[in-house]
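Asker: All I have is the shape, not the residue letters:
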């Protein structure tokens, strides 16, 4: 980030005079993060690699404020002097958060489940419908196109080995019931949950939040680690995972991500860094994809939990 850009950010968001050159801090799938130090403190400036509408950014900030008011710790989003979230800039749009000093170390499944429970209890009204990315299957024809563009690539063998299962598992996908939809984080995982240097659990990366069914977001987390569910219930989370269709969101996202990474990994317009990241994601995802067999095994394990519940008992939401 150029010094001129940093000074423009400081001016527009009223952060005070810049005291040091911006420092590159991290890279995510959809953007870069820079640390900006000014006379008023330190700030995280996010440089988005995709265009985001101001009304969408405004909606995610409103949810972040609702979560913060409910006691969830997160880096405070900053609006500019005109009340806007996004600063249109070249080559990429920018937005600002208060800087959070984060500690090294792994997040446990119990912490992840408890965080999900607290977020789901916010019950913030959803804006609009659930995006197809989170609700629609990829479809047989699109899957075979993914296989075609993957031919000769290092992940092609792994994809071919599970292609039939990836197509078959989309049978569980059902359209979300509007009565069950609320605003969810939609990107909650161990990478976006960190301890601060002061020992406080902090939830990051809220830009992907939006309409979803809590039971489906919970199912996506349970598919990663069953211990999440026990912690979620004990923390008073309102959702329950009881049926294959509760994995609709996880199955839909799995499909769209695999297609996205396959196209990025083979895209001539992409940087080598982006292609390398995509190849790594493909290796990880194809090593243990979510299948009908895995869903059945997960639900069987949860039935044992439902038969012998422990801790706090919250009423399930309509998506349970």
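Answerer: Happy to help now that I have it. None of the values given here were measured: they were computed from a predicted structure.

Asker: CA only for contacts and neighbour counts going forward, please
Answerer: Fine.

Asker: How many residues are close by residue 220?
Answerer: By other CA atoms under 10 Å, 25 other residues sit near residue 220.

Asker: Pretty sure it sits in a helix.
Answerer: Yes: counting by DSSP: H, G, I helix; E, B strand; the rest coil, residue 220 is found in a helix.

Asker: which element is the closest residue in space to it that isn't next to it in sequence on?
Answerer: Distances taken as CA to CA, 6 or more residues apart in numbering put residue 250 closest to residue 220, at 4.9 Å, once the chain neighbours are dropped. Element membership for residue 250, per DSSP states H and E: helix 248-266.

Asker: Give me the contacts around the following helix or strand past that helix.
Answerer: Where DSSP H and E defines the elements, the next helix or strand beyond helix 248-266 is helix 272-287. Under the criterion CA atoms under 8 Å, 6 or more residues apart in numbering, residues 155, 158-159, 162, 258, 261-262, 264-267 lie in contact with helix 272-287.

Asker: Included below, for side-by-side comparison, is a second structure:
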């Protein structure tokens, strides 16, 4: 599920449709623009292209606003200068709404981060981000406050800042093979510059990629969803008793290669386009210990399994990785254990959020995710098909 920005650009959506058309024609040369427009509309949660265009007009006419004090206090916290204009809304994400802040010293992208993301976490992510930028990866330049901190508490939330960077439309499924190949090159570049880590992954230890909710917690989620009268209770039960249990049975295997501090979230929703099929990586906050094999499995899942993926995307990602690194990690079902754990936790958390949502933004986001999780579930069969495809 994709989400329109707060002030959507219809020209960007047209470009997204043209990009999707290019990918569709790789599989079906007879595909036409209306097919791509319908695919774009569907990914944004609309039945038709005209319905999507109508929502664009509605959003542009009623953009969200922020208290003037928020702009002033963010500028003061990060020493960004004197505010010149009200905050401009950019988009609502799973961590909250991001804004453009203009001061007499320039323009900035400001956004909230999760409560657990303190300065140590973001500083680590920022070091990787700067290493990757130096190696040619396109990414915004992070900003720190006078005291060196990358995270500041403002109006009850943790915030971080990047220098403003202009970039193009979002990337939607299916992606052209040229884009998927570039994803592989970028991932290999990040692995090339990643900092070494002595971390050892311990299954079921605390952490989004390792902890798994136990049976009692899933039962409580189902009972609470049912008690709240939510219409997706039966869907949650079917997921839990079906595909999620099969995913849980995939065994864990300790990495044979050294761990590194890597980006940990190179998914299709965390990039924007740039000229010549280049990509801008806009989300680095989850950076942490990973091994290249496991992260490659994660990237393949998001670019070649989720959504209406291009049948050639997986092979293109691997080809791009090899172009940069010379070789690519071997994969088997156990390579996806961390990806599966992340999916289990994402599923659990989105059902919680949809049930307990506060405000229209959070409710709309969570319910959109539920529609995707229910209609297009991640399965072991899809992993097996991907691995078979890579052997062809």
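Answerer: On my side now, so go ahead. Keep in mind that what you see is a predicted model, and the values were worked out from it rather than measured.

Asker: my read: residue 235 of structure 1 touches residue 116, true?
Answerer: No: with contacts counted by CA atoms under 8 Å, residue 235 of structure 1 stays clear of residue 116, the gap being 9.0 Å.

Asker: So between the two, which is more surrounded?
Answerer: Set side by side, residue 235 of structure 1 and residue 116 show more neighbours around residue 116, with 30 against 21, by other CA under 10 Å.

Asker: ranges for the strands of structure 1?
Answerer: 23-27, 31-38, 41-48, 77-78, 94-98, 182-184, 193-195, 201-203, 210-212 (DSSP state E).

Asker: Residue 125 of structure 2 -> structure 1?
Answerer: Under the alignment (TM-score structural alignment), residue 125 of structure 2 pairs with residue 60 in structure 1.

Asker: neighbours of that match, just the number please.
Answerer: Neighbours of residue 60 of structure 1 using other CA under 10 Å come to 23.

Asker: corresponding residue for residue 285 of structure 2 in structure 1?
Answerer: With TM-score structural alignment as the criterion, residue 285 of structure 2 lines up with residue 207 in structure 1.

Asker: and if you look at residue 354 of structure 2?
Answerer: By TM-score structural alignment, residue 354 of structure 2 lines up with residue 265.

Asker: Tell me, how many residues neighbour its match?
Answerer: Here the number of neighbours of residue 265 of structure 1 (other CA under 10 Å) works out to 25.

Asker: gap between it and residue 138 of structure 1?
Answerer: Between residue 265 of structure 1 and residue 138 of structure 1 the computed distance is 18 Å (CA to CA, to the nearest Å).

Asker: mind listing the helices for structure 1?
Answerer: Assigned by DSSP state H, structure 1 shows helices spanning 3-12, 54-69, 109-120, 132-135, 140-150, 156-168, 214-222, 227-234, 248-266, 272-287, 292-307.

Asker: mind giving me CSV with these and columns for distance to residue 76 of structure 1?
Answerer: Shown next, in CSV, are the helices of structure 1 (distance: least, CA to CA, whole Å):
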stretch, distance to residue 76 of structure 1
helix 3-12, 16
helix 54-69, 8
helix 109-120, 16
helix 132-135, 26
helix 140-150, 39
helix 156-168, 39
helix 214-222, 24
helix 227-234, 25
helix 248-266, 28
helix 272-287, 28
helix 292-307, 36
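
Asker: For the residue nearest to residue 247 of structure 2 when sequence neighbours are not counted, give me its contacts.
Answerer: Take residue 247 of structure 2 and drop its neighbours on the chain: the residue closest to it by CA to CA, 6+ apart is residue 380, 5.8 Å away. Taking CA under 8 Å, 6+ apart, we find residue 380 of structure 2 in contact with 243, 246-247.

Asker: Identify the residue of structure 1 aligned to residue 380 of structure 2.
Answerer: Aligned by TM-score structural alignment, residue 380 of structure 2 pairs with residue 292 of structure 1.

Asker: Any quick ChimeraX command for the buried ones out of the contacts of residue 380 of structure 2?
Answerer: Those of the contacts of residue 380 of structure 2 that count as buried under 16 or more other CA atoms under 10 Å are selected in ChimeraX with:
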select :247
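
Asker: ok, the contacts of residue 380 of structure 2 vs residue 206 of structure 2, which is closest?
Answerer: Closest approach between these and residue 206 of structure 2, by CA to CA: residue 247, at 19.3 Å.

Asker: Residue in structure 1 paired with that closest one?
Answerer: Checking with TM-score structural alignment, residue 247 of structure 2 has residue 169 as its match.

Asker: swap in residue 76 of structure 2?
Answerer: Using TM-score structural alignment, the partner of residue 76 of structure 2 in structure 1 is residue 11.

Asker: Give me the contact list for stretch 187-201 of structure 2.
Answerer: In contact with stretch 187-201 of structure 2 (CA under 8 Å, 6+ apart) are residues 128, 131-132, 135, 137, 210, 254, 258-263, 266, 289, 292, 296, 321-322, 324-325.

Asker: Enumerate every residue touching the aligned partner of residue 243 of structure 1 in structure 2.
Answerer: Under the alignment by TM-score structural alignment, residue 243 of structure 1 pairs with residue 332 in structure 2. Taking CA under 8 Å, 6+ apart, we find residue 332 of structure 2 in contact with residue 387.

Asker: for the one 10 residues further on, same thing?
Answerer: By CA under 8 Å, 6+ apart, the residues touching residue 342 of structure 2 are 208-210.

Asker: so how far is residue 172 of structure 1 from residue 32 of structure 1?
Answerer: Taking CA to CA, one finds residue 32 of structure 1 at 35 Å from residue 172 of structure 1.
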